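Participant: Structure of the sequence below:
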Amino acid sequence: MKSLNIVTLTVNPAIDKSTHLKGLVPEQKIRCEAPRYDAGGGGINVSKAISRLGGTSLALFTAGGFTGKLLEELISKEGIESKTIEVEAWTRENFIAVDDNTNSQYRFGFPGGKISSEESQKILDLVSNLDTQFLVLSGSLNEGLSDDFYPEIAKITKAKLIVDTSGEALKKVLKTGVYLIKPNVGELARLIGRERLELNEIDDAAKQIIADGGAEIVVVSLGPQGAALVTKDSYEHVPAPNVAKKSTVGAGDSMVGGMVWALSQNKSLKEVIRWGVACGSAATMNEGTQLFKQADAKRLFEWLEKK
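Facilitator: Here you go, the predicted structure:
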C-alpha cells in the first residue's frame, strides 16, 4: 500500500442524500427537489476537506451492497485516493431536508449495518500494516463493533492518532492515549465527570485529560464561539468568523480536516487551530453536505490571522 502522511478510517460511512422542499405538512405528500448525493461519514469528510486544501490522504472505509458501490463511485469522483474494506451489510444512508419556507434543516441519520468479527479483524489487520504519520479515526461505530474497537487500533498503530468520536468509544480510547481529540464542551464535561463546563473552565478540564495521558492535544469545539486548542503548557482560543450559515452538516469534519492538513504541513499550533476554525466556518456557508470551498477557507484563515 502506498505510503501517505494522512490516512482516514471510516467504519460507518454513509450516502448523504439531501433535498429541498416547501412546507413540511404531516400526512401529505411532500414534493421535493431532485436529490443530491454525497459520500459521507467522518473520515471520508476529513479526506474530502484535506483534498479541498490541496492535500492528499488515503481514505479507508467499509462498503457493502448497492449503496456501497455508489459510495465508491462518489469518492472516486472526488479524486481522493481510497481503499474499500468490503463488508456484507449494505452501506447506510442519511437524509437531509431543507424547508425553504422556514429555512429549517431536518437531518435523519440511520444506523450502520452489523460488522462481523471476521470483518472487524480485516480492518485491524489493514490498520496494523499502515505506514503513515497521521491516522484519523472519525465517526460512529457500527453494530457489531464494541467500544473497545478504537482502543484496539490505538494499541497497534504507530501513527499519531487523531480521534473524533463521542460517548464510551471516546472515553475508552483515552485510556490508551492518542495524539489529538476534538470534543465539544458537553463531551469534554462528560469526559471528566462533570455535567457542564463554563468557558473559563475549559482550559483546566482539557489539561486534566492531558495530564492523565489521554491526549497530547485537546481541541474543544465551541460552536458559534469558535474553538480552543489546549496542550500541557498552552491555551489558544480562536473566535468563529461571522458568516451567513446555510448548513452545519460536515462543519466538524471540515474542522478536523483543516487541522490535520495543517499538521501535515508542519504548521504551528496557532495556525493549526486557525485553519480548523476557518474550514469549519467555511463549511457552514454551503448548503447540504458540500463541506467548504477552498477560497472561502483561505479568506477566513487570513481574517483570523489578523485577529
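Participant: Every contact and neighbour count from this point should use C-alpha atoms.
Facilitator: OK.
Participant: Helices of the protein, start to end?
Facilitator: 42-52, 65-77, 117-128, 149-156, 167-176, 185-191, 202-211, 251-264, 269-283, 294-305 (DSSP state H).
Participant: run this one through as well so I can compare:
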Amino acid sequence: MSDVITITINPALDKSTCVAQVLPEKKLRCDEPQYEPGGGGINVSRALKKLGGSSCAWVLVGGPSGERLCTLLQEEQVNYWPVHTKNWTRENLMVMEENSGNQYRFGMPGPVTFEEEWRQCLTKLAQMPAHKLPKYVVASGSLTPGVPDDFYSQLAAIANERGFRLLVDTSGEALLKAAGEGVYLLKPNLGELAALAGKEKISAMEQEEIARQVLQAGKCQVLVVSLGPRGAMLASKESGISYVVPPTVPQQSAVGAGDSMVAGMVLSLMKGCSLEEVVRYGVAAGTAATMTPGSELCRLEDTEQIYQWLQEHKVQV
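Facilitator: Have a look, this model is predicted:
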C-alpha cells in the first residue's frame, strides 16, 4: 500500500475545448476536445506524479465516464483504487474563447452516491493492517449527494485512532465538521478561514489572530491559508506564523493551482522537510500550475525553479 492515499468522492471527467468566440443561439464550432481525469484528490495524485512522488488515488467511479477516467489515470501511470458506483461519474466542460482568452468553466453536480459505496473508503482504512497504513491521507474536493456532511469528520476520527496524518482541502459544512474532529492539516482560503471562525468575512488584519484561535481550538495541527497570487500563510504551534510570497510569473490559468500546492506540500512532508519548507514547495508547485494552459497541473522544472527563488528570497515576518 502507498504511503500517500488521496480520496476523491466527487471526481469528474474533464473535457476542454477552444472556440473562436462564445455567442448565444449560434452553433459554435469547437476544436477537438481534450479529456483529463479531474477532482481534488485525483489532481493531487496526478501532480504528485509530475513532481516525482507517488500515491494511490481512491476514487468513486461509475458508468462509461468513470471507465474513461480510470483509463486516463492508467495512461498517466497514476495508481488508483476504484470504488464502483451505480450512477455515472459527472463530466465537466471548460471552453477557452480564443478571441478574448477568457475561460468558461461549467461544473456539473455529482451523482447520488449510496451508503454502501462511500462507506467502503472508511471501512478499508479502519480495517487496514497497521503495517499497510498510509502515512498521509489527502481528502480533497466536494461531496456528492447522498454522502453525509460529516464524511471527512468520520475520516478524521479514523485518522486520529489509527495514527495516520489527514490533510483536508474542502469547503462548507464538510470543512467545518472535519475541523470539529481535528485533523493534521487544513488548507482553507480566507473565506473558508472566516467560516472556521464563525464569521462571514475577515480582514487581512484579523487573519493571524483567527489562525491562532483555530489552532488553540484543536481544529488542526497545521494551518496553511491560501492567499491566491500573494502565496500562503503558515500557522502552527511548532513554527508560529510565517508567509510565503511567490515571484511574479506569466500566468495562463489558475485551474489546478490549489491541488498542485497540496501535492507539493505532501511530497515535502514525505521527505521530512520543515513546515516552512513544506509550504514553500507547495507555493512553488501552486504557482507553477498557473504558468500552464487550461487545466494542466504544475510542471517539475517550473516548480523547482520557483522553489529555488523562494529559498533565496525568504520573507521574514
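Participant: quick one on the thing from earlier: quick one: closest of the helices of structure 1 to Glu33 of structure 1.
Facilitator: Proximity to Glu33 of structure 1 (CA to CA) singles out helix 65-77 among the helices of structure 1, at 20.0 Å.
Participant: That closest one aligns to what range in structure 2?
Facilitator: Using TM-score structural alignment, helix 65-77 of structure 1 corresponds to residues 63-75 of structure 2.
Participant: residue contacts, Ile6 of structure 1?
Facilitator: 56-58, 132-136, 260, 264 (CA atoms under 8 Å, 6 or more residues apart in numbering).
Participant: 6 Å instead, please
Facilitator: Counting by CA atoms under 6 Å, 6 or more residues apart in numbering, Ile6 of structure 1 makes contact with 57, 134-135.
Participant: Out of those residues, which is nearest to Gly109 of structure 1?
Facilitator: The shortest approach to Gly109 of structure 1 among the contacts of Ile6 of structure 1 belongs to Leu135, at 25.2 Å (CA to CA).
Participant: Hmm, the closest one is touching Lys158, no?
Facilitator: No. In this structure, Leu135 of structure 1 is not within contact of Lys158 by CA atoms under 6 Å, at 9.0 Å.
Participant: Looking only at neighbour counts, state which of these two leads.
Facilitator: Leu135 (28 against 17; other CA atoms under 10 Å).
Participant: Map the more buried one across to structure 2 for me.
Facilitator: Matched to structure 2 by TM-score structural alignment, Leu135 of structure 1 sits across from Val137.
Participant: Same question for Tyr37 of structure 1.
Facilitator: By TM-score structural alignment, Tyr37 of structure 1 lines up with Tyr35.
Participant: which residue sits closest to that match in space, ignoring its chain neighbours?
Facilitator: Distances taken as CA to CA, 6 or more residues apart in numbering put Lys15 closest to Tyr35 of structure 2, at 4.7 Å, once the chain neighbours are dropped.
Participant: tally of neighbours for the aligned partner of that neighbour in structure 1?
Facilitator: In structure 1, the residue paired with Lys15 of structure 2 is Lys17, using TM-score structural alignment. Lys17 of structure 1 has 19 neighbouring residues, counting by other CA under 10 Å.
Participant: Which residues are in contact with Lys17 of structure 1?
Facilitator: 36-37, 95.
Participant: Looking at neighbours, which among these is most surrounded?
Facilitator: Tyr37 (20 neighbours).
Participant: And that residue, how close does it get to Ala59 of structure 1?
Facilitator: For Tyr37 of structure 1, the distance to Ala59 of structure 1 equals 18 Å [CA to CA, to the nearest Å].
Participant: so who does Ile202 of structure 2 touch?
Facilitator: Ile202 of structure 2 neighbours (CA under 6 Å, 6+ apart): Ala194.
Participant: which position in structure 1 aligns with it?
Facilitator: Looks like Ile202 of structure 2 aligns to Leu197 there (TM-score structural alignment).
Participant: Any figure for the gap between its match and Val7 of structure 1?
Facilitator: Using CA to CA, we find Leu197 of structure 1 at a distance of 33 Å from Val7 of structure 1.
Participant: what's the counterpart of Glu88 of structure 1 in structure 2?
Facilitator: Under TM-score structural alignment, Glu88 of structure 1 pairs with Lys86 in structure 2.
Participant: tally of neighbours for the residue lying closest to that match once chain neighbours are set aside?
Facilitator: With CA to CA, 6+ apart as the criterion, Lys86 of structure 2 has its nearest non-adjacent residue at 6.0 Å, and that residue is Gly62. Applying other CA under 10 Å, we find 21 residues neighbouring Gly62 of structure 2.
Participant: Please apply the same query to Leu9 of structure 1.
Facilitator: Leu9 of structure 1 has 25 nearby residues by other CA under 10 Å.
Participant: now Asn200 of structure 1
Facilitator: Neighbour number of Asn200 of structure 1 under other CA under 10 Å is 8.
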